[in-house]
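>>> what follows is a predicted structure for the sequence shown.
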Amino acid sequence: MTGLLYLIPVALFLGGLGLVAFIWSLKSGQYDDLEGAAWRILQDDDQPRS
């Protein structure tokens, strides 16, 4: 039972930390262009060897 006194605040802290990281990633534009990376991988940018 005393273990819960330690685990509940730790779990709440880690959950809050994850929420802050997610909100930061939204505000910094990490999810703005979801399809761009999928199309960029299909483009052939390699130069032919001469």
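Structure's in. What do you need?
>>> only C-alpha atoms from now on, for both contacts and neighbour counts.
Fine.
>>> the helices in this protein, which residues?
2-27, 36-40 (DSSP state H).
>>> before we go on, here's another structure to hold up against the first:
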Amino acid sequence: NGKKEFSLVNENHIHKTSFQLLKKILKKKFPKLKVDFNLMGLDKKVQKFK
């Protein structure tokens, strides 16, 4: 929306909610599929979302 100031907390919250929604959709379509989401930053650090 462009109104919030950029911060790591806001970015993580946006990714977490997006991944949760995507996981819910995948779980409904493929109930036996296990999914892990990882976010890699430009500094090559990886953050895992469960």
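Sure thing, it's come through. Since this is a predicted model, take the numbers as computed values, not measurements.
>>> could you get me the TM-score between them?
TM-score of the superposed chains, computed with TM-score structural alignment, normalised by the length of the first structure, equals 0.45; 28 aligned residues with a CA RMSD of 2.0 Å.
>>> Phe22 of the first structure: neighbouring residues, count only.
When neighbours are defined as other CA atoms under 10 Å, Phe22 of the first structure has 13 of them.
>>> please identify the most buried of the helices of the first structure.
helix 2-27 (a mean of 11; mean count of other CA atoms under 10 Å).
>>> which element follows the host helix or strand of Ser18 of the second structure toward the C-terminus?
Assigned by DSSP states H and E, Ser18 of the second structure belongs to helix 8-29. If you walk from helix 8-29 of the second structure toward the C-terminus, the next helix or strand you reach (DSSP H and E) is strand 37-40.
>>> who are the packing partners of that next one?
With contacts taken as 3 or more CA pairs under 8 Å, 6 or more residues apart in numbering; DSSP states H and E, strand 37-40 of the second structure sits against strand 46-49.
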